[in-house]
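> Task: produce atomic coordinates for the following.
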Amino acid sequence: MAKVIMVQGTMSNSGKSFLVAGLCRMFKRMGFKVAPFKSQNMALNSFITEDGLEMGRAQVMQAEAAKIAPDACMNPILLKPTSNTGSQVILNGKVYANMSASDYYTNKKSFIPYVLDAYKKLDSKYDIIVIEGAGSPAEINLNENDIVNMGLAKLVDAPVLLVADIDRGGVFASVFGTVALLDSESQKRIKGIVINKFRGDKTLLTPGFDMLKEHFAKIGVKIPVVGVIPMTKIDIDDEDSLSSRLDTASTEFSNDKINIAVIRLPHISNFTDFNPLERRSEIVLKYITSPNEMADADLVILPGSKNTLYDLRWLKDKGFNRNNLINKNIIGICGGFQMLGNNLIDEAGVEEGGSETGLKLLNFSTVFAKKKTTRQTKTKIINLPDFIDNLSDTAITGYEIHMGSTIDADEKYFTISDISENGGFVNKNILGTYIHGIFENDKFVDCLISGLIKKTGKKISLNDNITDFESYKDSQYELLANLVEESLDIERIMNILNIEK
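Model (predicted):
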């Protein structure tokens, strides 16, 4: 049986995902076989495993930190919001149903056997399992049916670290309030408090820790602070749309850079596709919501969407249309690719239902179907738009996640492979593709940048010393593990796990 420790938070975006990743890499460096686990994840950023199963990107990131292959067992339930009140439920990597929030909540406990089965598969293979909670365990209106925070901790008998974000203020109130709202059994499970995103002199926190200890004593609780993690820039995939990556309103395009505008759709999915572009010194990447913001963009990207018809209508309402896009260099990915076509038809009611006229920038249409395409893919590029240089190595890898199929197509294919001839279409300055992860192919990004340099005539030198993306990611996990080791009381953490350091 594996040793287990769980990371819960006082709120969403407190740093649970990063702390789990840091612990995974730290334990891996100690010589342990370690795996992440999150029973229920609500996210629009997802990934396809080698066996064609879908899981949340946060657990993929954590698996990478642990230097193991992502496995859908690490995230047995993935909720992909389709509206403000409903989600597509992915169970064990496959589409289960579209459910309203109330229906899912009512039936949540019926998923416990699936959660425990997935956990047991990891339990049999690894030395340590690091579990991530969701939101806050003090959401007392939801605790009765909880299967992701204290409910799960009780099921697998996990000790808990509670992480709190000090950068947003009120950290002592959020820590004490969270603990005070829990039942006594849950309070006893919390073995340590972690303060995250601190700026300044840590000694200034000491009086607060002493007073927190006094307040805990009043409710019969004794929980130590086991670490303070400083605010540090580490470039690792973010979990979802709370990400600060999307807040680029103050970012300004530059005449000395390649300017890339990503349209921030209401249901944007897999914005992690663009993280590799952000690290390139030749690029300024900005998320936009109006046509005026793309005036100086050298490339416009339409990203994936979990509700393509809704987001297409939003796009039109905002003023994006064929006339102001047709002369732009454009890449559409997945849902964004489908928007580039003539018509989107949803007679099966997979999304909004009905149909919608596309942007008519590529000559094809999309019919939505209830069967979801989920697969990793390795393809050969056979045609490129005029803003991408020819590739000496034309093989690219990625993955597909979509519920639409192409009809009435009359365009040049972008790629071809053994499993799919429709990796997308190309027409002059327009590229549409179903392939997520395309920018993780370093040679492709090099040719994109050099092609845009030539087409725009900008005087920019291509950076020849860029570290390959896989090595770059690994270096970030090492920095994260260093940060965790330096910031936490590791001896106490190992004691919580009942492991001799």
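> contacts, neighbours, all on C-alpha from now
Fine.
> Around Ser355, how many other residues sit close by?
16 (other CA atoms under 10 Å).
> Wait, a helix at it?
No: read with DSSP: H, G, I helix; E, B strand; the rest coil, Ser355 is strand and lies in no helix.
> contacting residues for the closest residue to it other than its chain neighbours?
Using CA to CA, 6 or more residues apart in numbering and skipping residues adjacent in sequence, the residue nearest Ser355 is Ile345, 4.3 Å away. Counting by CA atoms under 8 Å, 6 or more residues apart in numbering, Ile345 touches 353-356, 365-368.
> For Arg189, give its distance to Ala158.
Here Arg189 is placed at a distance of 7 Å from Ala158 (CA to CA, to the nearest Å).
> Of those two, which one has the most company?
In this view Arg189 and Ala158 are compared by other CA under 10 Å, and Ala158 has more residues nearby, 22 against 19.
> For Asn441, which non-adjacent residue is spatially closest?
Closest to Asn441 by CA to CA, 6+ apart is Ile396, at 6.3 Å.
> Which secondary structure elements does the helix or strand where the one you found lies sit against?
Per DSSP states H and E, Ile396 falls inside strand 395-407. Judged by 3 or more CA pairs under 8 Å, 6 or more residues apart in numbering; DSSP states H and E, strand 395-407 is in contact with strand 46-48, strand 365-381.
> Another sequence for comparison is provided below:
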Amino acid sequence: MANCIMMQGTSSHVGKSILVTALCRILYQDGVHVVPFKAQNMALNSYVTRDGKEMGRAQVAQAEAAGLEPMVEMNPVLLKPTGNASSQIVVMGQPVGNMSAKDYHKGYSVKLFGHVKEALAKLQDEYDTIVIEGAGSPAEVNLHDNDIVNMRVAKYLNAPVFLIADIDRGGALASLVGTLELLEDDERDLVKGLIINKFRGDVTLLKPAVDFLEKKTGKPVLGIIPHLDNLGIDDEDSVSLEDKPEKEKAQADLHVAVMRTPKISNFTDFDAIASEKDVSLHYVTDVENFGHPDLIMLPGSKNTTEDMLWLRSSGLEEKIREAVEAGTPLIGICGGYQMLGKEIRDPHHTESEHDGTTGLGFLDMATTFIESKLTSQVTADCHDWNFMGTKISAKDLHGYEIHMGETEFFGDKDEHPITITERRGEKCAVEEGTSRADGMVFGTYIHGIFDHDEFRRAMLNVLRVKKGLEPLENTRSLFAEKQRAYDRLAETVRANLDMDKVREILAAQ
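Have a look, this model is predicted:
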């Protein structure tokens, strides 16, 4: 039977996900068979497992840090916001329908705790240690009775809890003291230590605050974790886009503009591009910061119709048209791909209250939303993609599909340069992706396609040559960079967290 430890926070975005990732990596380095877990995740940044199940992206990063293949038991309940205070409910990797926040939190959530317990039972049987992540704050008294992700999990497992506060946003001391005060007595007893996260400056100056906290709460401060910039680890949701630094435009040869639509999903599709040394990537929210990009990208969306209507009402649709007509290429992924067509139809109101809308009309295709969702990991080959007049080919592109629309094509003017060669482990030969004949517009349903090092560099080199710049040799391994990022994170947290005390708490179970 596995022992457990749980990270809870005084609020959202205090660093729970990253600290769970760090602890998974530290224990993995120490030879422990460790697994991450989060009972319920709310995120648009999701992932598809090898067996076609959908889960939160944060647990994928944590699994990678632990040396594991992601599996849905790590995140049995996923909420994907659709708008109007409602979410799509995904249980054990499968969507079960949409529900308002009120209906979900007024009893339905507790009904899902059986799935949480089943997932935990499997992990307890197969692993030595489970590192558990909470959500938001356990002191949200309005949600307490129907909580399935914070103290209900801790009490079910009798798991020791570390309470985390983000000192960078201010009010850390008050939030720690206040959170503990609002907990029930038995919940407060489970809190075995406090962690102050994202600290900047001289840690010795914080000693009076630490002394105060320990005296006031009776809980030890087990770590003061420094603020870490440019971690190189996938973020959980679009709230983290606010924290993404942009490179100085003058220092980059290429400028990429990603339309930051209100329902943006899977923005990690662009992280590999953003991290290239010759690229400045920025997220566009209005016509004023559209700029003069070398490449425009449309992201995935949890509500394609509403995001298309937003592009239209914001004036960005017109800016995109002007840029493409002037010679700037446009790429869409998943929902962004659907927007490139002539029509988006939603007869069953699968994603929104609208029956549909016209798309950008760059590609001769239309998409109709259906009530079932395609989720699969894929391997694909790209054969002679005409990108701005240059042919690009690459083999073994790995990624995943996650969409609810069926796309039909009109005529034979557009090309389909990608072939899916394997889906969910089964060999196949399926045409995928669409490119306009002139090479200026391209779309694909495959998330993660630009994580392929040679494919990404080949695309960027076409842009470089267009600007009169020399192409660059690919010298990167995104996989190796991620592993180094996990190691760097583990090294920093190991040096600033009382790991002896952590091991003592784990051994006491």
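> Just give me the mean distance for the host helix or strand of the residue nearest to Ser355 of structure 1 relative to structure 2.
Here Ile345 of structure 1, judged by DSSP H and E, is contained in strand 343-346. Strand 343-346 of structure 1 differs from its equivalent in structure 2 by a mean of 0.4 Å after superposition (mean CA distance after the TM-score superposition for structure 1).
> Just give me the closest of the contacts of Ile345 of structure 1 to Ile326 of structure 1.
Using CA to CA, Ser365 comes nearest to Ile326 of structure 1 of the contacts of Ile345 of structure 1, at 17.5 Å.
> show me the residues around that closest one that make contact.
Ser365 of structure 1 neighbours (CA under 8 Å, 6+ apart): 338, 341-345, 406-409.
> hmm, 10 Å instead?
Ser365 of structure 1 makes contacts with 338-345, 357-358, 404-410, as judged by CA atoms under 10 Å, 6 or more residues apart in numbering.
> mapped onto structure 2, which of those residues hold?
Listed in the original numbering, the contacts of Ser365 of structure 1 still in contact in structure 2 are 338-345, 357-358, 404-409 (both residues aligned by TM-score structural alignment, their matches' CA atoms under 10 Å).
> Check the residues you listed for burial and list the buried ones.
338-345, 357-358, 404-405 (16 or more other CA atoms under 10 Å).
> Could you export those residues as JSON lines, including distance to Val300 of structure 1?
Shown next, in JSON lines, are these (distance: CA to CA, whole Å):
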{"residue": "Gln338", "distance to Val300 of structure 1": "15"}
{"residue": "Met339", "distance to Val300 of structure 1": "13"}
{"residue": "Leu340", "distance to Val300 of structure 1": "12"}
{"residue": "Gly341", "distance to Val300 of structure 1": "16"}
{"residue": "Asn342", "distance to Val300 of structure 1": "19"}
{"residue": "Asn343", "distance to Val300 of structure 1": "21"}
{"residue": "Leu344", "distance to Val300 of structure 1": "21"}
{"residue": "Ile345", "distance to Val300 of structure 1": "25"}
{"residue": "Thr357", "distance to Val300 of structure 1": "20"}
{"residue": "Gly358", "distance to Val300 of structure 1": "17"}
{"residue": "Gly404", "distance to Val300 of structure 1": "23"}
{"residue": "Ser405", "distance to Val300 of structure 1": "24"}
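> Can you verify Asp311 of structure 1 is assigned to a helix?
Yes: counting by three-state DSSP, one finds Asp311 of structure 1 located in a helix.
> residues near it, how many?
Close neighbours of Asp311 of structure 1, defined as other CA under 10 Å, add up to 21.
> same deal with Met1 of structure 2?
With other CA under 10 Å as criterion, Met1 of structure 2 counts 11.
> ok so, going back, what's the mean deviation for the strand holding Ile396 of structure 1 versus structure 2?
Looks like 0.9 Å for strand 395-407 of structure 1 (mean CA distance after the TM-score superposition for structure 1).
> what's the angle from that strand to strand 365-381?
160 degrees (axes from the mean of the first three to the mean of the last three CA atoms, to 10 degrees).
> Show me where the stretch 401-509 of structure 2 has its helices.
Counting by DSSP state H, counting those that start in this stretch, residue ranges of the helices within the stretch 401-509 of structure 2 are 453-466, 478-496, 499-507.
> now for the second one, which elements pack on it?
If contacts are counted by 3 or more CA pairs under 10 Å, 6 or more residues apart in numbering; DSSP states H and E, helix 478-496 of structure 2 sits against helix 16-29, helix 57-65, strand 221-226.
> redo that, cut-off 7 Å
Counting contacts by 3 or more CA pairs under 7 Å, 6 or more residues apart in numbering; DSSP states H and E, helix 478-496 of structure 2 packs against helix 16-29, strand 221-226.
> To Gly134 of structure 2, which of these lies closest?
Closest of these to Gly134 of structure 2 is helix 16-29, at 7.4 Å (criterion: CA to CA).
> Would you mind pulling up the elements that the helix or strand just after the closest one packs against?
Per DSSP H and E, helix 16-29 of structure 2 leads on to strand 34-37 as the next helix or strand towards the C-terminus. For strand 34-37 of structure 2, the packing partners by 3+ CA pairs under 7 Å, 6+ apart come out as helix 16-29, helix 57-65, strand 129-133.
> Do a quick rundown of the strands in the stretch 151-300 of structure 1.
160-165, 190-198, 225-230, 258-263, 268-269, 283-288, 299-302 (DSSP state E, counting those that start in this stretch).
> Against Ile301 of structure 1, how distant is the equivalent of Asp278 of structure 2 over in structure 1?
In structure 1, Asp278 of structure 2 lines up with Glu282, judged by TM-score structural alignment. Applying CA to CA, the value for Glu282 of structure 1 to Ile301 of structure 1 is 17 Å.
> Between those two, which has more neighbouring residues?
The residue with more neighbours, out of Glu282 of structure 1 and Ile301, is Ile301; 22 against 18, by other CA under 10 Å.
> check contacts around Pro81 of structure 2.
44, 87-88 (CA atoms under 7 Å, 6 or more residues apart in numbering).
> What's the separation between the residue of structure 2 most remote from its centre and Val177 of structure 2?
Here structure 2 reaches farthest from its C-alpha mean at Lys215, the gap being 38.3 Å by CA atoms, centre = their mean. For Lys215 of structure 2, the distance to Val177 of structure 2 equals 11 Å [CA to CA].
> Over to Thr444 of structure 2?
From Thr444 of structure 2 over to Val177 of structure 2 (counting by CA to CA), the distance is 49 Å.
> Nice, that's everything, thank you.
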